[in-house]
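Sequence first, then the predicted structure:
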Amino acid sequence: MRPTMGDLGEVIGYVLKRAQSALRAQIDEALRPLGLTAPQYACLELLQRTPGISSSELARGAFVTRQTMNAVLIGLQDRGLVTRADEAPSGRARPVTLTEPGVRLLAEASGRVATINELMIAGLTDAERLDLLDYLGRCITELEGRTDPPAPA
């Protein structure tokens, strides 16, 4: 049986989007005093966790377009939070690295985001947290493994 518009609370994709929207709003509010947006924070986090990551990989990891990531990087560079090489050592990719001020700001931002993540899952047991990660991981695998949308039911 297909849910009606009134039953959206039973549509997993809709509930996931609501959770993502609520999480993003909390993160935006927590990062605003630091002068960071969620994509900027994601960029800094990815740079720390994956040194040498390309701009294209940064864009994918932050869920933004390459053009948006370029603007994010320019803004972070203008604030002295990252540096970009003037020239690419090979190919077109110019390495991006965190500066010391970027590392310090990221530490503050990461603490705020971790607090929000803990708040989000505070009502779950450790086993439920692991189950949630497993279930979401399986959903991602199914969706990312598809090459074309399924036929309508």
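That came in fine, so what should we check first?

drop to CA atoms for contacts and neighbour counts, all remaining ones
Fine.

burial count for G102?
20 (other Cα atoms under 10 Å).

for this structure, what spans make up the helices?
12-31, 38-49, 55-62, 66-78, 100-120, 126-144 (DSSP state H).

in the longest one, what counts as buried?
So that's helix 100-120. The neighbour-count check on helix 100-120 (16 or more other Cα atoms under 10 Å) flags 102-103, 105-106, 109-110, 112-113, 116 as buried.

And L132, how far from V11?
16 Å (Cα to Cα, to the nearest Å).

same question but for E108, I mixed them up
For E108, the distance to V11 - Cα to Cα - is 36 Å.

what's the distance between the residue positioned nearest the centre of the chain and Q20?
Residue closest to the average C-alpha location in the chain (Cα atoms, centre = their mean): A62, at 4.5 Å. Applying Cα to Cα, the value for A62 to Q20 is 14 Å.

could you list every residue that touches R138?
By Cα atoms under 8 Å, 6 or more residues apart in numbering, R138 lies in contact with nothing.

repeat that with 10 Å
Residues near R138 by Cα atoms under 10 Å, 6 or more residues apart in numbering: 132, 144.

one more structure, for comparison:
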Amino acid sequence: MQDVTEKLGYRLKRAASALRTAMDDALRAHDLTVPQYSTLELLDQQPGLSNAELARGTFVTRQSMNVVLRGLQEHGLVHRPAVSDHGRALPTHLTEEGLRRLALARDAVYAIDDRIAGAVPEERRAALLADLDAMVAELGR
């Protein structure tokens, strides 16, 4: 019987868990969770995303995204209209405070990304990224 810790999926999950823990620790200083930070990043890149679009982009359910957005609204980091101009989707936008908090948190998260990138020799990084993308494609995501 093969040792499960030698399986690729186990190693990927272990790396993802280590990344999540490091991000949780870094974001705590900015009073943000990983889903909140991810939401702010997406909204900075694509203002006006709906709840469903944000949920897909941050790997949480729509119900969980409702909770995330409510928390961000209560802290004045995002703005959502009370009603939609078109259909049911409520477009979400960052506030000035949301942009400020994102900039501070981004520095901490990008420093973590630099640390993990530094663990892979530069000449192997492009191949690693391609391999990770191929794994996602193989699983149909």
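Great, that's in hand. No experiment lies behind these values; they were computed from the predicted model shown.

Kindly provide the TM-score of these chains.
Remark: TM-score between the superposed chains equals 0.96 [TM-score structural alignment, normalised by the length of structure 2]; 141 aligned residues with a Cα RMSD of 1.1 Å.

on that earlier part again, what is the nearest of the buried residues of helix 100-120 of structure 1 to L73 of structure 1?
Closest to L73 of structure 1 out of the buried residues of helix 100-120 of structure 1 is G102 (11.9 Å), distances taken as Cα to Cα.

how about the nearest residue to the counterpart of the closest one in structure 2, chain neighbours excluded?
Under the alignment (TM-score structural alignment), G102 of structure 1 maps onto G98 of structure 2. Nearest non-adjacent residue to G98 of structure 2, counting by Cα to Cα, 6 or more residues apart in numbering: L77, 3.8 Å away.

Just to check, that neighbour is in contact with V68?
No. L77 of structure 2 is beyond contact range of V68, at 11.1 Å (criterion: Cα atoms under 10 Å).

Mind listing the shared neighbours of the two?
Q36.

From G71 of structure 2, how far off is R125 of structure 2?
36 Å.

Hmm, I typed the wrong one, I wanted R100 of structure 2.
R100 of structure 2 is 17 Å from G71 of structure 2, by Cα to Cα.

what's the answer for T58 of structure 2, then?
15 Å.

Stretch 55-62 of structure 1: how far from the chain's middle?
Stretch 55-62 of structure 1 sits 10 Å away from the centroid of its parent chain (Cα atoms, centre = their mean, to the nearest Å).

With stretch 14-34 of structure 1 instead?
Worked out by Cα atoms, centre = their mean, stretch 14-34 of structure 1 lies 11 Å from the chain centre.

quick one: it aligns where in structure 2?
Under TM-score structural alignment, the match for stretch 14-34 of structure 1 is residues 10-30.

Let me see the contact set for the closest residue to L98 of structure 1 other than its chain neighbours.
Of all residues not flanking L98 of structure 1 in the chain, V82 sits nearest, at 4.4 Å (Cα to Cα, 6+ apart). Residues near V82 of structure 1 by Cα under 10 Å, 6+ apart: 43-44, 47, 73-76, 96-103.

what about 6 Å?
76, 97-99 (Cα atoms under 6 Å, 6 or more residues apart in numbering).

any idea how far the counterpart of it in structure 2 is from L27 of structure 2?
Counting by TM-score structural alignment, V82 of structure 1 lines up with V78 in structure 2. For V78 of structure 2, the distance to L27 of structure 2 (Cα to Cα) stands at 17 Å.

Also E123 of structure 2?
30 Å.

So which of the two has more stuff around it?
Set side by side, E123 of structure 2 and L27 show more neighbours around L27, with 20 against 8, by other Cα under 10 Å.

what separates the more buried one from T21 of structure 2, distance-wise?
For L27 of structure 2 relative to T21 of structure 2 (Cα to Cα), the value is 10 Å.

thinking again about what came up before, single out the most deeply packed of the helices of structure 1.
Comparing the helices of structure 1 by mean neighbour count (mean count of other Cα atoms under 10 Å), helix 38-49 comes out on top with a mean of 20.
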